[in-house]
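below: sequence and its predicted model.
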Amino acid sequence: MLLKKILLLLGIFFSTTACAFAEDGIIDTGDTAWVTMATALVMIMTPAGLALFYGGMSRYKNMLNTIAMTLVAYCLASIVWVGWGYSLAFGESSNLFIGNLKHLFLNGIDIHSVSGTIPTILFVLFQMTFACISIALILGSVVDRMKFSSWIIFTILWVTFVYTPVCNWAWGGGWMHKIGALDFAGGNVVHINAGVSGLVLALFLGKRHGYKKEAMIPSSVAFTALGAGFLWFGWFGFNAGSALAADGIAASAFMVTNTAAAMAGLAWLLVEWQYSKKPTLLGLASGVIAGLVGITPAAGFVSLTGALVIGVVSGIIGFFGVAVLKHKLGYDDSLDAFGIHGLCGMWGAIATGFFANPSITEGAAGLFYGNPKQVWIQFLSIIGTIVFSATATFIVVMTTKILTNGIRVDSDDELAGLDNALHGERAFEIE
């Protein structure tokens, strides 16, 4: 009996000590396992999900080029991130606009470094996947007409000089964080940033040959739908993983992410069916992505009600951004990166200011929960992102043009198709 009491007291002591250590930054195995899985989920979104989604929407003669540009963007962003991107985004700095180079090539970070309750190396990897998909999203605005070499240079410069500052503002202790802007998983950092940058790049490149004069039929809507499925699956890591813990907030983010995506897919389908008299698979898949974009900044802050509203409106905004606004204004956003990611990202960011529920995340309250000021804060963060992204991307584009002697492919190559002209390959062999 005495031995049992001693063992019981030792057990209580060590369990209490372990809890105290966990609060002070000791690795939690459950959190680490979940964020490891979430990182893998987000990783698959770019070289598999987005490659299929964009590849299927591009024309047959450019399908392989689209997939290649997606894959090379992932490779390049991965190296930039571990080289200097992470340090610029998350290195502690006295200013509110950019980090430092203290962690150049992950200097000072080893297997014993801890961020919260997970290894810092894992946090670096998780954030890396966000940088990778952000640059890849921009590709949707410019497929069919950008030089591969220019895309490589643009990717390196954009991740360095456009992505890392906005990431620092929202998540690295910058000015957005200081004013209390809410961006759970990347409304500003990923979607508005990439969508606006894509529009700037598309306007600079100009319209594709034959735009509005000839049919530009997707090579495989089936591939696009499959890609949407991969993206939907990976987005659970994107949003629920951003809790950086295996807890109730992660579970809630998982639930509202799925709900908003499903609601937006149905909303787009019904609006399209009424508008054009045809319920298309491409529209349904695009609606799902619109809903995923819209819920991203709000995922850890809103309840089911907020998710339903955000989903419905995202589907409607996405459809009219793609089917109406683009054609009214006449710009050629090839695969609608701005129409879906830019516009729905803005809606999601502002909607967070309305629907943020303090019962989900303590201290995060929106207009409908007694804090109208949050709407204004969200608006400021959106405007700041738009202005910076547009300006910085223009500078990056001009620099890329100088370094690569122009960024648009030759007219003959564009007409013939970039798969064979640039890569000497074809996506499929046709007898």
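In hand now; what should we look at? Numbers count the residues shown, from 1 in each chain.

going by C-alpha atoms from here, please, whenever you check contacts or count neighbours.
Will do.

so how far is S334 from H209?
H209 sits 12 Å away from S334, going by Cα to Cα, to the nearest Å.

more neighbours: the two, which one.
S334 (24 against 13; other Cα atoms under 10 Å).

that one should be in a helix, yeah?
No: counting by DSSP: H, G, I helix; E, B strand; the rest coil, S334 is not found in a helix; it is coil.

so who does V313 touch?
Listed by Cα atoms under 8 Å, 6 or more residues apart in numbering, the contact set of V313 reads A264, A267.

let's bring in a second one:
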Amino acid sequence: MSGADTAWVMVATALVLFMTLPGLALFYGGLVRARNVLSVFMQCFAVACLMSLLWLLFGYSMAFGSGDGFWGGLGKFALIGITPDDLRGTIPEICFFAFQMTFAIITPALILGAFVERINFAFVLSFCALWLLAVYAPVTHWIWGGGMMADGGIFGAVGTKDFAGGIVVHETAALAALLLAVMVGPRAKRHTPPHAPVLVAIGAGMLWVGWFGFNGGSQLAADGGAAMAITVTHISAAAASLSWALWERIKFGKSSLIGLVTGTIAGLASITPASGYVGPLEALLIGAIAGILCQEAVILLRDRLKIDDSLDVFAVHGVGGIFGTIMIAALGHGAWIAQLGALIMVGVYTIVLSWIIAKLVGLVFPMRVSSEDENSGLDLAAHGERAYDHTS
């Protein structure tokens, strides 16, 4: 065991949890109307709690157990038999479990942004629970757990390269989000402005800081590779923030705060899969392109296709994560067949399984709240609370 590696991964674990609670909660909460902000916080916190327990009982074993190429089996159910002295590489396996648990928390939490302000709370929890086990855990095993897409798998000696989750996290969550946004339908009032841009900016800042643990921690060591991952993560975020703001000014005459920080998230999502392989100048290129590419994806989905992916989960996280995964091959750090093949296979699997899960859960809990509850706001209708004395 390396004390330095263990200490760094424990810090990274705290940083990744910080991304969801409170980072993502603030980022998403500020983007909705005031009457729905508590419902977003409630969903983020409840999903974090439920995913933690499911990861302990089943998810970790399914993702990182020694099963077959498809899943890891249940040999590590509830961490039975795993002691503090058991190692995974140079860190205790229990530390690795905790680090990966924070990924299992934020991935379904990202989906929440697609259907805010109109979704049934019971549907959210039920869908995320089944989705974690049926989609996230198997895909994690395929790429990170030594499964069929890893080195020596279906793509040969050079397996799929996804350092911190362009496919495992961002593609899966974003495709599920897009599907659910289409299934649940648009909000009654689609074009209401964010109620608290200041909360959005604070949340984005927390996500930026937390992302150092997300990408740097994925090195699982306190070494130069982790330092490079953190550096390229920051460069990509900075470049995408500025390119988004510049492109927004060119097209619309003004650069907005919401646009700038959305560009930050686009740059972070895009560098995630490549952060263990590229250098600073390559990161600058990835971020600069991502700021424009993801902004155009937002316009395409929202204005032309009229899909109410409320908080632009697919356009930012999905397009960004897929773009970064492709850039690994484009920049010569991975094989085209492994990168594109994994994107396609995981994409099809995610869409099919997510649709099946949504239909099954819908048989028990309605997906959408009533029009009366949607109009009055989910804070009061679903949770009996208000975020502010006077809501808009």
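Arrived safely, thanks for sending. Please read these numbers as outputs of a predicted model, since none were measured by experiment.

hang on, the earlier thing: give me the common contacts of H209 and S334 of the first structure.
With Cα under 8 Å, 6+ apart as the test, H209 of the first structure and S334 reach no residue in common.

which residue in the second structure lines up with N193 of the first structure?
Alignment note (TM-score structural alignment): N193 of the first structure maps to T172 of the second structure.

how about the helix or strand hosting its match: buried residues?
Element membership for T172 of the second structure, per DSSP states H and E: helix 172-184. For helix 172-184 of the second structure, a neighbour-count test (16 or more other Cα atoms under 10 Å) marks T172, A173, A174, L175, A176, A177, L178, L179, L180, A181, V184 as buried.

what's the mean deviation for that helix versus the first structure?
Superposed on the first structure, helix 172-184 of the second structure shows a mean distance to its aligned partners of 0.6 Å (mean Cα distance after the TM-score superposition for the first structure).

pipe the buried residues of helix 172-184 of the second structure into JSON lines and attach distance to V316 of the second structure per row.
Shown next, in JSON lines, are these (distance: Cα to Cα, whole Å):
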{"residue": "T172", "distance to V316 of the second structure": "13"}
{"residue": "A173", "distance to V316 of the second structure": "11"}
{"residue": "A174", "distance to V316 of the second structure": "9"}
{"residue": "L175", "distance to V316 of the second structure": "11"}
{"residue": "A176", "distance to V316 of the second structure": "14"}
{"residue": "A177", "distance to V316 of the second structure": "12"}
{"residue": "L178", "distance to V316 of the second structure": "11"}
{"residue": "L179", "distance to V316 of the second structure": "15"}
{"residue": "L180", "distance to V316 of the second structure": "16"}
{"residue": "A181", "distance to V316 of the second structure": "15"}
{"residue": "V184", "distance to V316 of the second structure": "20"}
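
just list what the helix holding T172 of the second structure packs against, helices and strands only.
helix 93-111, helix 313, helix 336-362 (3 or more Cα pairs under 8 Å, 6 or more residues apart in numbering; DSSP states H and E).

most tightly surrounded among these?
Comparing those by mean neighbour count (mean count of other Cα atoms under 10 Å), helix 313 comes out on top with a mean of 27.

what angle sits between the following helix or strand past that helix and helix 172-184?
Per DSSP H and E, the first helix or strand lying C-terminal to helix 313 of the second structure is helix 319-330. Helix 319-330 of the second structure runs at 140 degrees relative to helix 172-184, counting by axes from the mean of the first three to the mean of the last three Cα atoms, to 10 degrees.

list the buried ones in helix 319-330 of the second structure?
V319, G320, G321, I322, F323, G324, T325, I326, M327, I328, A329.

closest to L378 of the second structure among those?
V319 (29.2 Å; Cα to Cα).

quick one: map the closest one onto the first structure.
By TM-score structural alignment, V319 of the second structure lines up with L343.

from S141 of the first structure, how far off is its match?
13 Å.

distance from stretch 182-191 of the first structure to the middle of the chain?
When distances are taken as Cα atoms, centre = their mean, to the nearest Å, stretch 182-191 of the first structure is centred 8 Å away from the chain's centroid.

how about stretch 229-241 of the first structure?
Distance, centroid of stretch 229-241 of the first structure to centroid of chain: 10 Å (Cα atoms, centre = their mean).

can you tell me what P138 of the second structure aligns to in the first structure?
In the first structure, P138 of the second structure lands on P165 (TM-score structural alignment).

so which strand or helix has its match?
Using DSSP H and E, P165 of the first structure falls within helix 164-171.

helix or strand next in line after that helix, which one?
helix 175-179.

what does that next one contact?
Helix 175-179 of the first structure is contacted from outside by L96, F97, W169, A170, W171, I377, S381, using Cα under 8 Å, 6+ apart.

pull the most distant pair out of those residues.
Using Cα to Cα, the contacts of helix 175-179 of the first structure span at most 17.0 Å, a distance reached by F97 and I377.

wait, the match of V319 of the second structure touches F320, no?
No: look at L343 of the first structure against F320 with Cα atoms under 8 Å: they stay out of range, at 10.1 Å.

specify, as a residue range, where stretch 219-239 of the first structure falls in the second structure.
On the basis of TM-score structural alignment, stretch 219-239 of the first structure is assigned to residues 195-215 in the second structure.

make that stretch 49-58 of the first structure, sorry
The aligned range for stretch 49-58 of the first structure is 23-32, by TM-score structural alignment.

equivalent analysis for stretch 292-305 of the first structure, please.
Under TM-score structural alignment, the match for stretch 292-305 of the first structure is residues 268-281.

residues in contact with that stretch?
With Cα under 8 Å, 6+ apart, stretch 268-281 of the second structure has contacts from 161-167, 170, 208, 211, 215, 219, 225-226, 228-237, 283, 286-287, 290, 316-317, 319-325, 327-328, 333.

which non-adjacent residue is nearest the equivalent of A338 of the second structure over in the first structure?
The alignment partner of A338 of the second structure in the first structure, by TM-score structural alignment, is I377. With Cα to Cα, 6 or more residues apart in numbering as the criterion, I377 of the first structure has its nearest non-adjacent residue at 5.7 Å, and that residue is A181.

quick one: what's aligned to that neighbour in the second structure?
Checking TM-score structural alignment: A181 of the first structure goes with T160.

residues contacting that match?
I143, M149, A150, D151, G334, A335, A338, Q339, A342.

just confirm it is within a helix.
No: applying three-state DSSP, one finds T160 of the second structure to be coil, outside a helix.
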